[in-house]
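Colleague: Any chance you can model this:
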Amino acid sequence: MELTESHRQYWRKNLRVTAILLVIWFVLTFVVGYFARDLSFSFFGWPFSFWVGAQGALVGYVAIIGYYAWYMNKLDIEHGVEEAEE
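Modeller: Next up, the predicted model:
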């Protein structure tokens, strides 16, 4: 089966958004967590570094998943490969 130009564009866009979101995930997981201990002020009674590590990253992960699902649905419709409604 030969890939059409539409298939190539679909996969290029898919790989690009996946790479960008993986970079954001890496920054949230390692970079923010590493520098969070230098943030030495209180946030709602807890050290800010604790809040970033325990809550902020989770919010970021959910945002990444939500954006990926929204973007891929939009991309599926754009390229005519969306799932049929039953």
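
Colleague: all contacts plus neighbour counts: C-alpha atoms, from now on.
Modeller: Fine.

Colleague: And the helices in the chain?
Modeller: Taking DSSP state H to define them, one finds helices in the chain at 5-26, 32-36, 48-51, 57-79.

Colleague: Out of those helices, which one sits most buried?
Modeller: Ranked by mean neighbour count, the helices of the chain are led by helix 48-51 with a mean of 18 (mean count of other Cα atoms under 10 Å).

Colleague: quick one more, to check against the first:
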Amino acid sequence: MSQDKSEARARHWVKTRNLTYVVLVLWFIFSFVVHWFAKGLNEMNFMGFPLGYYMAAQGSLIVFVVIIFVQNWLQDRIDDECGFGEN
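Modeller: Predicted structure coming up:
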């Protein structure tokens, strides 16, 4: 394996790993942290529902879907930047 290819793989792995860490932190926040503060969030309303209830019922699910699409888009950019995208 050439030196350039080895460096590209290492750069690709670092960027992919960092993206994965960010996604896991966001997933943790919207899975647990938001729900831990549901009582405080319920003091605010969103579309007529207490915000804590809304985040538990729908808000977190919407955020998860958005995270999936953004992660996929960013990973494609990382792949292309490092030369591992489609030709």
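
Colleague: middle-most residue in structure 2, spatially?
Modeller: In structure 2, the centroid-proximal residue (Cα atoms, centre = their mean) is residue 23; its distance is 3.2 Å.

Colleague: nearest to residue 42 of structure 1, of the helices of structure 1?
Modeller: Closest of those to residue 42 of structure 1 is helix 48-51, at 5.5 Å (criterion: Cα to Cα).

Colleague: which residues of structure 2 does the closest one align to?
Modeller: Using TM-score structural alignment, helix 48-51 of structure 1 lines up with residues 51-54 of structure 2.

Colleague: quick revisit: how close does the residue nearest to the centre of structure 2 get to residue 69 of structure 2?
Modeller: 11 Å (Cα to Cα, to the nearest Å).

Colleague: coming back round to it: wait, isn't the residue nearest to the centre of structure 2 in contact with residue 67?
Modeller: Yes. Counting by Cα atoms under 8 Å, residue 23 of structure 2 touches residue 67, with 7.1 Å between them.
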